[in-house]
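>>> show me the folded form of this:
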Amino acid sequence: MEIRHLNRDELVHENGLDAQRLLPWPALNAPFEGSWCVIRPGTASTPHAHHEYEIFVAMKGTAVLDHDGGRTPFVAGDIVHFTPGERHSIVNESAVDFEMYSIWWDRPMADVFILNHEEGE
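A predicted model of the protein is given here:
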């Protein structure tokens, strides 16, 4: 077993939020990458779209998803899936931090996973 710890004191500010990339790491062969994200009160992540699929898992607090289809409440326990090219951002209109985990993947990541898996057999 190997564990990767979240270090809240060393989150990196990027894309309008504070984050720590927890995946990938050398010991783990996975077909996806992931990051712990904190959106501070009164701020929002940078609106963007990309070629990867993505899932957000809301872990703590309340926010609003600003997306191609409008604005949708997003609270702890919720999960959202974005398809490639779908514009989105997270808006924290509350007075406390909003925390979530983001996971994204695409075909090249899956291909590398399969190659590494087959080489390890």
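
>>> only C-alpha atoms from now on, for both contacts and neighbour counts.
OK.

>>> who's in contact with the residue most central in space within the chain?
The centre of the chain sits closest to residue 102, judged by Cα atoms, centre = their mean, with a distance of 1.5 Å. Residue 102 sits next to 34, 35, 36, 37, 54, 55, 56, 57 when contact means Cα atoms under 8 Å, 6 or more residues apart in numbering.

>>> try 6 Å
Residue 102 makes contact with 34, 35, 55, 56 under the criterion Cα atoms under 6 Å, 6 or more residues apart in numbering.

>>> here is a second sequence; please produce its structure as well for comparison:
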Amino acid sequence: MATMEMRSLDRGTLGPENGFSQPLLPWSALNAPFKGAWCVVHPGSSTTRHAHPDYEIFIALSGEAVLESRGERVPFREGDIVHFPPDTDHQVHNEGAEDFQMYTAWWTPETAEGFLARHRGEA
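Purely as a prediction, here's the structure:
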């Protein structure tokens, strides 16, 4: 039985959903209580301003950007992490000269309940 399964980033599949992202979670062999994606925001571009019923975190991996939410703008740099409660608008702006990269994970109570059901073998 394999002890590890790895997925590698394929920059060729980065798509324009809320910026440029590649969904990395879920996949069929992994029972995760959240979904996630690698995101790249190119210089001079921004993600789509949006809000949704999910909880969400962003983890800044490289570069610098500006986070905008509810009229507030704050710097967002490598190593920073931010949490957005459900229905909180958010947008990432890359006003610099290099790509900004981050990982995002999001979940709802239903996502977590599905995880628990699969874990218990109920689904």
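
>>> got a TM-score for the two of them?
After superposition, the two chains reach a TM-score (TM-score structural alignment, normalised by the length of structure 1) of 0.95; 119 aligned residues with a Cα RMSD of 1.0 Å.

>>> circling back to that earlier point, what about the residue mapped onto the residue nearest to the centre of structure 1 from structure 2, distance to residue 72 of structure 2?
Counting by TM-score structural alignment, residue 102 of structure 1 lines up with residue 104 in structure 2. Per Cα to Cα, to the nearest Å, residue 104 of structure 2 is found 20 Å from residue 72 of structure 2.

>>> equivalent analysis for residue 64 of structure 2, please.
Following Cα to Cα, the distance that separates residue 64 of structure 2 from residue 72 of structure 2 is 17 Å.

>>> out of the two, which sits in the busier spot?
A count of neighbours by other Cα atoms under 10 Å puts residue 64 above the other of residue 64 of structure 2 and residue 72, at 24 against 9.

>>> would you confirm that the more buried one contacts residue 77?
Yes. Using Cα atoms under 6 Å, residue 64 of structure 2 is in contact with residue 77, at 4.6 Å.

>>> doesn't residue 114 of structure 1 lie inside a helix?
Yes. Under DSSP: H, G, I helix; E, B strand; the rest coil, residue 114 of structure 1 falls within a helix.

>>> mind checking what it lines up with in structure 2?
In structure 2, residue 114 of structure 1 lands on residue 116 (TM-score structural alignment).
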